[in-house]
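> Sequence and predicted structure, then a few things I'm wondering about:
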Amino acid sequence: MARRNPFDDIEEFFDRLNSQFEGQGGFDQEAFGMGGTSRMSIDLADRDGEFVVTADAPGFGKEEIDVRVTGRRLTIEAERTESSEDESETYLRSERRSESLHRTVQLPEPVEEEDVSATYKNGVLTITLPKQDPETGGKSIEIE
């Protein structure tokens, strides 16, 4: 039996807390010094021999997105920083904006990590995760 990750409970707690504030205009994380991290919207589809995850990440470049698969956990992170400067004779104005998205998904079944692929087009990230064949999955242990 697999052990449950205690950090999943913490993440679930913050997701519920955030959803409670959504009806009241949202929880302004930046006002509390928590940065501009937002939860990424995803779809997880089970298509025969693979899972397909579709995630919205508008405005990011593909080099700003990191996708990782570890065991049965898929993690997607996107981060970007923008800055602009406006100079005139009497003042200098410099504005910076940082935005990040993060999402971790527990997959229902093991996947072939080496065969995972991802595409990014028009702000939509599509990740294809081939399921691990139950007959060949895992590692065979030789008995001495």
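Looks like it came in fine.
> C-alpha only now, for contacts and for neighbours.
Will do.
> can you give me the helices for the chain?
Here the chain has its helices, by DSSP state H, at 6-22.
> distance of residue 97 from residue 19?
24 Å (C-alpha to C-alpha, to the nearest Å).
> the more surrounded of the two?
residue 19 (13 against 10; other C-alpha atoms under 10 Å).
> what sits against that one?
residue 26 (C-alpha atoms under 8 Å, 6 or more residues apart in numbering).
> Residue 126 and residue 118 touch, don't they?
Yes: counting by C-alpha atoms under 8 Å, residue 126 touches residue 118, with 5.5 Å between them.
> In addition, the following structure is provided for comparison:
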Amino acid sequence: MSLVRWEPFREMEALQREMNRLFDAFSPTTPLEGRGDGLTFIPAAEMTETPEAIQLKLEVPGLEPKDLEVEVEADSVTIKGERKSETKTEENGVTRTEFRYGSFHRVIPLPSRIENTNVTAEYKDGILNLTLPKVPEERNKVVKVNIG
């Protein structure tokens, strides 16, 4: 049996690396423009697929349609936007102002190829609904599975 020198600072460095990795996993990586603090807004997305189309629903509350930019490729959707929200209330001589600014950029890969020239979009109550029709080859695609 050999003796191994114990170095407590090496263990502290390993613990610090693990803690940093843990916090990095839960924090957004794209900083707001002009700021280096790593804070950003990432809209929640829900995708459903039918034989004819892919339905993509994004939660973007507080944004106007003019604040959103949607780019559709055959195999992915890119959504960009900027949130500018400010409220100001005055009560008993006290003014209270709250504001939130920030931009986001999200690329969502699609499970099958789509006709990006026939995409329809609807925006209502902070929800963006995209209907992405599949290319005809994807609609009629049947795969035969050999058994044994």
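Great, that's in hand. The model shown is predicted, which means the values in this text are computed figures rather than measured ones.
> Same drill for residue 126 and residue 118 of structure 1, tell me which one is more crowded.
residue 126 (18 against 13).
> what number of residues lie near residue 39 of structure 1?
Other residues within reach of residue 39 of structure 1, judged by other C-alpha under 10 Å, total 13.
> Can you tell me what residue 102 of structure 2 aligns to in structure 1?
In structure 1, the residue matched to residue 102 of structure 2 (TM-score structural alignment) is residue 99.
> Return the residues in contact with the nearest residue to residue 97 of structure 1 once chain neighbours are set aside.
Once flanking residues are discounted, residue 97 of structure 1 sits nearest to residue 82: 5.1 Å by C-alpha to C-alpha, 6 or more residues apart in numbering. Contact analysis of residue 82 of structure 1 by C-alpha under 8 Å, 6+ apart lists 96, 97, 98.
> Number of residues surrounding the residue nearest to the first one when sequence neighbours are not counted?
In this structure, residue 96 of structure 1 finds its nearest non-sequential neighbour in residue 83, 4.3 Å apart by C-alpha to C-alpha, 6+ apart. By the measure other C-alpha under 10 Å, the count of residues near residue 83 of structure 1 is 9.
> and if you look at residue 101 of structure 1?
Residue 101 of structure 1 has 19 neighbouring residues, counting by other C-alpha under 10 Å.
> That one and residue 67 touch, don't they?
No: using C-alpha under 8 Å, residue 101 of structure 1 is not in contact with residue 67, being 11.7 Å away.
> Now list whatever residues contact both of these two.
Contacts common to residue 101 of structure 1 and residue 67, judged by C-alpha under 8 Å, 6+ apart, are 76, 77.
> Map residue 113 of structure 1 across to structure 2 for me.
Using TM-score structural alignment, residue 113 of structure 1 lines up with residue 116 in structure 2.
> My read is that that match contacts residue 73, right?
Yes: in this structure residue 116 of structure 2 lies within contact range of residue 73 using C-alpha under 8 Å: 5.9 Å.
> These two - which one has more neighbours?
residue 116 (18 against 14).
> dump the residue contacts of that one.
Contacts of residue 116 of structure 2 (C-alpha under 8 Å, 6+ apart): 72, 73, 74, 132, 133.
> That concludes my questions; thank you for your assistance.
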